[in-house]
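Chemist: Sequence unavailable; structure follows:
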């Protein structure tokens, strides 16, 4: 007997081709009905036999490759559909479930840009439903082209046909474009008149120059990773004498000349998030890339622009954040031309605007498991599941610390952790944090019941949280620094909110303790609500005061001197 059910899908289901995925499955099952975005979820109305509807439910639980399905519910519906299955117009609404992060260049689009004679041969902004910018271009919801930074670009007839064809992999891929209708590649710097921007940029790099290149979430500064003099020039201009520099390669075959990634690291390098992955070096690269270390931060070309440039160069490139030392990564073109003058010799960019700053994510494989060292492009704003029991607790906005800052909202059993913001004391980062808070509140409908801050009253994050709690008329809760670290580990290991106390050892720089002193290595007996001090390493002076938190070697010397 044919009947209709409404199936509601929640999770990261926007911008991953979920609607065409449902359309194809429904057509294969001969179902009637429709699918649409409903702001914070995808709604499917399916008319067919129970066996047909059950099969569609199984498919929805899986979803397309880059979706993260949290739940699928089904309820009877009185409507009865006949004819074909269709894709209905999206509805507006805050995206409480979350959009997917930006996705690395997929194999099909890589083939497009490398195949002469195709419409997108050597087009640096090629993408489809399986790859390309997502979170970095969103300006509102639902996730449709009008609510992205692609809104100014009108689709040409050929792109329009792809965009409107549910059977095409570019169906409703919002950033879809081609050389005839999309953003254009530009180059500013020494060049031959009329020369292709990629050729000009490649020539600059080969000559030992420093190139500013526009990535997904901001600008990078690039130079040849094999050129010791160019690396020294970049370090001197950026005032970055020793901090490791990341290296980008076209593929893992190119990396094999100087690195030996494990099987797990290779898998992580090829992930759609395309993070920087720390891998062991073998030889061939200058020691100045990562002084004193036997590992280098490696990433694969994750945009068509990077892939085309690396193909032109044929060598690995240093790829580090495009900013002056301590300042946020540059995202605006005019800002890049101004702020990076004196560091970069040339600029390779395009006119698609970046909606929000997203530093590259950094990951490592530790004891066989992936450890996220910096959460940014490719990982944010993916939600993290919390242990069972948290879904019944009130939503909390937690402001974090001042170094490597991020904020987090816990709601409905999940944690929405912001992207990496930087060190709040650095120039411009506090304003970046304010903008990010406003951005997340608008996009995700953040409605916390209280605000949690570090107990240290002089932390910038404390002041930001206190101001926000007053503005929103919400209670303000202070949390001791080391207790917060242990509680985070408890959640990471699946301990519920009512778990028995644990013994936690927090070895973390400095943090204010309840006794008014700076704590360092502390043993606590605690659960999520309370913490009792059980012991510590011997107290020692902090050479340089707060500088000891940023330069841990100072504390090592202090302990050795006691």
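Modeler: On my side now, so go ahead. Treat the numbers as computed from the prediction; the structure is a model and nothing was measured.
Chemist: going forward, measure contacts and count neighbours with C-alpha atoms only.
Modeler: Noted.
Chemist: mind listing what's buried in stretch 174-188?
Modeler: Across stretch 174-188, burial judged by 16 or more other CA atoms under 10 Å covers 174, 175, 176, 177, 178, 179, 182, 183, 185, 187, 188.
Chemist: among those, which are in strands?
Modeler: The strands in this structure, assigned by DSSP state E, contain 185, 187, 188 from those.
Chemist: need those residues in a markdown table with distance to residue 375, can you?
Modeler: Output for these, formatted as a markdown table (distance: CA to CA, whole Å):
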| residue | distance to residue 375 |
| --- | --- |
| 185 | 28 |
| 187 | 30 |
| 188 | 31 |
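Chemist: Which one of these is nearest to residue 376?
Modeler: Nearest to residue 376, judged by CA to CA, of these is residue 185 at 24.7 Å.
Chemist: gap between the nearest residue to that closest one once chain neighbours are set aside and residue 130?
Modeler: Once flanking residues are discounted, residue 185 sits nearest to residue 350: 4.4 Å by CA to CA, 6 or more residues apart in numbering. Separation of residue 350 from residue 130 (CA to CA, to the nearest Å) stands at 21 Å.
Chemist: putting a second one here so we can go through both:
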């Protein structure tokens, strides 16, 4: 007969609880408190626990479960059910089960912990100089996962059978970091490094990391297979080396990411604030954009005042950085021009051989490509530019529950997709530009992967896509809906932007908010292109209550590449052809058009004839950037506006903000006044950005006078511009409202999928069915 105080609990725990040493942790706790039962992984990435024992021991167990969990673990739900004791003996870790009652997060990749780092530099440790050292608290997870639950046989580590030493650690319940840790290995049984020349010939090396560092110091360019893909590495302080990389990679001016050995090295080359330091050293280890100092080649980030630095997040990276002379390297994505980052040895050989001199390969398969995450500070707030390693695929909680699962396909450039169920949205890692076929296929593969993991049947889900019918991602969404007979809903681009911030701020779905969406372009529901919008929105609907003046966009997409075309379109609204051509000649702007004056005349004819109309803030900033001679050609997404912000290190001129006519901000009138303004280029750049932000705030303020709005929600690619946000905030000071920005997802199109998911909250079910 069981004792009177003998009780039993069934416990389900969700969150980040697989792949973080959680089952061994539970085993140790149960042993400490002499409890019987078991623990096992379940098919929804959750963990099931059964414990039996006296009341006092179980109470202590539950408290320790919450207080002492492994560092990377994250508990979202702990469901406890009292049940009848079975009088079982002992406590065991059972094989994983396929059933799923709760769902948990797939663990992201974790940066190397201090314990593993110490081991690789300890000559007496058997992990000494082991490039793949990891434990239950750190190392790859998502990048090597094929399926859930997180067990070794469902990862690329299945190829590496544990040696006797690793097997002993794996079975040792007293080994805090390696007991039942699925990804562990050592130099005897784990992945191996080797070097090749760009011709494919193997380079004999007893220590590939040291030899790679020597070659880098000699000015060579290397492709290095890392955690989520290949990097291309070279010296960051040598103009000739950086110039050679730019020529080979056909990347004329897009900034390169850097990797520094530690914060002290980063501080030699960048202004590292306390907030930036915390980001650099966080477990996520993102690339952090910071003001640059001297010492780094100006060719690393030409025309920009910020450089992106990350710290090493694997043993391989840390050893490499400790060996090179500068303790800092360019560490940029290993991809061919306009192609996704290589993950396989075969891809690297085929595509990177013309770019690099040598390869540093390893033989652990990268199952899921994961790019480095990128963050910056917008004023004093952290904003995300790219969500990848360290953050993806952690889910984001919705402020309400969805009526049906959702599969969202995002936008087009710098894209990410999402799946969502109940009150959770799971964004894919950064996908890239889906007008590139391989990235589109990657989006398709990752949405299938997440739909499978979270048991989402596409035929029972709502398929959501952008309103723009020309987007490849939308066409993919339509093909899914057709193949599965799914409901298909299109969501307006800028409404999705605002919804993404509303999710982060957990806005009640019954509320309406004031929002500003500022970006390059998105299809409006009137058939024109939008990008500078003021909206009153709920999750399920919106009203466009203000916007920038629609401007001619001569040549359509060509005007996004050559911003002088956009400038011509705006000038055509208040100047004659001869006046415009004279201005272009005097300011030497015809060189910004491949066909010179002939193209300018064609652009004028298009502007006065038939061409797309666009209300985009991004395109206005592009036009101003070209007008001031700062950037005449876009070679990467956002370049003209980014360089305008970088140049804007002057002071505010005595200019009035753009005039607001009705509900429209007149950007033509503003640029006409800007032409006659006197001041340094730096002052004009600062003034332009600030006053455009200020005018958006003024337009919003009209609705604050007659409502109880306490916040303004700002999103879109331009919402990371510190000067623009300052202008908006300054114009709203007297109203004491808060300006809310994205921080968990990119403000740009990488966050659109979250907004698309959120727009299904409280959506009329009859509308969805139809």
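Modeler: Nice, I can see it. This one's a predicted model, so the numbers in the text were calculated from it and none came from an experiment.
Chemist: Got a TM-score for the two of them?
Modeler: Superposed pair, TM-score by TM-score structural alignment, normalised by the length of structure 1: 0.95. Supporting alignment: 559 aligned residues with a CA RMSD of 2.0 Å.
Chemist: any idea what the residue nearest to residue 185 of structure 1 aligns with in structure 2?
Modeler: Alignment note (TM-score structural alignment): residue 350 of structure 1 maps to residue 362 of structure 2.
Chemist: Enumerate every residue touching that match.
Modeler: Listed by CA atoms under 8 Å, 6 or more residues apart in numbering, the contact partners of residue 362 of structure 2 are 191, 192, 193, 194, 225.
Chemist: Would you check that residue 323 of structure 2 makes contact with residue 212?
Modeler: No - if you go by CA atoms under 8 Å, residue 323 of structure 2 and residue 212 don't touch, sitting 9.1 Å apart.
Chemist: What count of nearby residues applies to residue 233 of structure 1?
Modeler: By the criterion of other CA atoms under 10 Å, residue 233 of structure 1 has 17 neighbours.
Chemist: related to what we said a few turns ago, which of the ones in strands among the buried residues of stretch 174-188 of structure 1 sits closest to residue 78 of structure 1?
Modeler: The nearest member of these to residue 78 of structure 1, counting by CA to CA, is residue 185 at 51.8 Å.
Chemist: for structure 1, which helix is longest?
Modeler: The helix spanning the most residues in structure 1, taking DSSP state H as the definition, is helix 429-444.
Chemist: Hmm, residue 47 of structure 1 is touching residue 3, no?
Modeler: Yes - Residue 47 of structure 1 is within contact range of residue 3, at 5.3 Å (criterion: CA under 8 Å).
Chemist: More neighbours: which of those two?
Modeler: Using other CA under 10 Å, the more surrounded residue of residue 47 of structure 1 and residue 3 is residue 47, with 26 against 16.
Chemist: Reformat the contacts of residue 362 of structure 2 as a markdown table; add distance to residue 305 of structure 2.
Modeler: Shown next, in a markdown table, are these (distance: CA to CA, whole Å):
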| residue | distance to residue 305 of structure 2 |
| --- | --- |
| 191 | 40 |
| 192 | 39 |
| 193 | 37 |
| 194 | 37 |
| 225 | 30 |
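Chemist: So what does residue 209 of structure 1 match up with in structure 2?
Modeler: Alignment note: residue 209 of structure 1 maps to residue 220 in structure 2; criterion TM-score structural alignment.
Chemist: For residue 170 of structure 2, see how far away its match is.
Modeler: For residue 220 of structure 2 relative to residue 170 of structure 2 (CA to CA), the value is 40 Å.
Chemist: out of these two, which sits in the busier spot?
Modeler: residue 170 (22 against 19).
Chemist: what does residue 30 of structure 1 align to in structure 2?
Modeler: Match for residue 30 of structure 1 (TM-score structural alignment): residue 34.
Chemist: My understanding was that that match contacts residue 53; is that so?
Modeler: Yes - taking contacts as CA under 8 Å, residue 34 of structure 2 lies within contact range of residue 53: 7.4 Å.
Chemist: Compare neighbour counts for those two and give me the winner.
Modeler: residue 53 (24 against 19).
Chemist: hang on, the earlier thing: what touches both of residue 47 and residue 3 of structure 1?
Modeler: Joint contacts of residue 47 of structure 1 and residue 3 (CA under 8 Å, 6+ apart) are residue 80.
Chemist: how about the counterpart of residue 99 of structure 1 in structure 2, what does it touch?
Modeler: Using TM-score structural alignment as the criterion, the counterpart of residue 99 of structure 1 in structure 2 is residue 106. Each residue near residue 106 of structure 2 by CA under 8 Å, 6+ apart is listed here: 16, 18, 45, 142, 148, 393, 394.
Chemist: would residue 541 of structure 1 count as being in a strand?
Modeler: No - under DSSP: H, G, I helix; E, B strand; the rest coil, residue 541 of structure 1 falls outside any strand and is assigned coil.
Chemist: Can you identify each of the helices in the stretch 501-650 of structure 2 by residue range?
Modeler: Under the criterion DSSP state H, counting those that start in this stretch, the stretch 501-650 of structure 2 contains helices at 558-561, 563-571, 577-586, 596-608, 617-627, 639-647.
Chemist: how about the helices in the stretch 351-500 of structure 2?
Modeler: 437-453, 472-484, 493-504.
Chemist: Tell me which of these sits most buried.
Modeler: Counting by mean count of other CA atoms under 10 Å, helix 493-504 has the highest mean neighbour count of the helices of the stretch 351-500 of structure 2, with a mean of 30.
Chemist: Counterpart of residue 395 of structure 2 over in structure 1?
Modeler: Match for residue 395 of structure 2 (TM-score structural alignment): residue 383.
Chemist: Correct me if wrong: that match contacts residue 415.
Modeler: Yes - under the criterion of CA under 8 Å, residue 383 of structure 1 makes contact with residue 415 at 5.6 Å.
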